[in-house]
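Engineer: model the structure of this input:
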Amino acid sequence: MWLQGEKCDHKCYNDENMCQRAEWCDKTRVGEFTATILAGLFLATIMIILAPGAIALKLMDWIYSKMH
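Structural biologist: This next block holds a predicted model:
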């Protein structure tokens, strides 16, 4: 496993920039994991909200095509 200290000299942040692999830093690891989980839940929620609408739209299109 890649360790933060090998490439970033045990510094997550300095005055000029942030370590490229901040997700492995002790200071940011929990926040990065939490943000990833929340983003996944957000996307799953959006898909659950949009799926019935897409199904209903296809159903209505099918019904309309049968009527005409």
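
Engineer: every contact and neighbour count from this point should use C-alpha atoms.
Structural biologist: Noted.

Engineer: which helix is the longest one in the chain?
Structural biologist: Longest helix in the chain, counting residues (DSSP state H): helix 29-67.

Engineer: for I55, the count of nearby residues, please.
Structural biologist: By other CA atoms under 10 Å, the residues close to I55 number 11.

Engineer: what separation is there between it and D61?
Structural biologist: Applying CA to CA, to the nearest Å, the value for I55 to D61 is 10 Å.

Engineer: and L38, by the same measure?
Structural biologist: Separation of L38 from D61 (CA to CA): 35 Å.

Engineer: residues contacting F42?
Structural biologist: By CA atoms under 8 Å, 6 or more residues apart in numbering, the contact list for F42 is empty.

Engineer: do you know how far it is from E32?
Structural biologist: Distance, F42 to E32, by CA to CA: 15 Å.

Engineer: one more, so I can put them side by side:
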Amino acid sequence: MTFTDPTMPSTQSLFQKMVDMFGTAGTIGVAIIGGAVALGILVILARWGWILLKGWLSRSK
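Structural biologist: Presented below is the predicted three-dimensional model:
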């Protein structure tokens, strides 16, 4: 049985590959996707906070 050395992954990051391939449109795409993910996280945290606040307010009466 012969073993071969593993091949190392490319040193370029996924973001850099996308920018090289798509240019400015790739950068804008990454910014839009990042903004959408951030907005989704904020919405989830806001809903969770609202549920906690409603619980605290209902217990205080």
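
Engineer: could you report the neighbour count for A46 of the second structure?
Structural biologist: A46 of the second structure has 12 nearby residues by other CA under 10 Å.

Engineer: that one matches what in the first structure?
Structural biologist: Matched by TM-score structural alignment, A46 of the second structure corresponds to A54 in the first structure.

Engineer: again, but for I33 of the second structure
Structural biologist: Using TM-score structural alignment, I33 of the second structure pairs with L41 in the first structure.

Engineer: ok, its match - how many residues close by?
Structural biologist: Neighbours of L41 of the first structure under the rule other CA under 10 Å: 12.

Engineer: and it, how far is that from E32 of the first structure?
Structural biologist: Distance from L41 of the first structure to E32 of the first structure, counting by CA to CA: 14 Å.

Engineer: C8 of the first structure too?
Structural biologist: 17 Å.

Engineer: same question, I55 of the first structure
Structural biologist: 35 Å.

Engineer: W62 of the first structure now?
Structural biologist: Distance, W62 of the first structure to E32 of the first structure, by CA to CA: 44 Å.

Engineer: where's the aligned residue in the first structure for G23 of the second structure relative to I37 of the first structure, distance?
Structural biologist: Under the alignment (TM-score structural alignment), G23 of the second structure pairs with G31 in the first structure. Going from G31 of the first structure to I37 of the first structure by CA to CA gives 10 Å.

Engineer: can you pull the buried residues of stretch 19-30 of the second structure?
Structural biologist: 19, 26-27 (16 or more other CA atoms under 10 Å).
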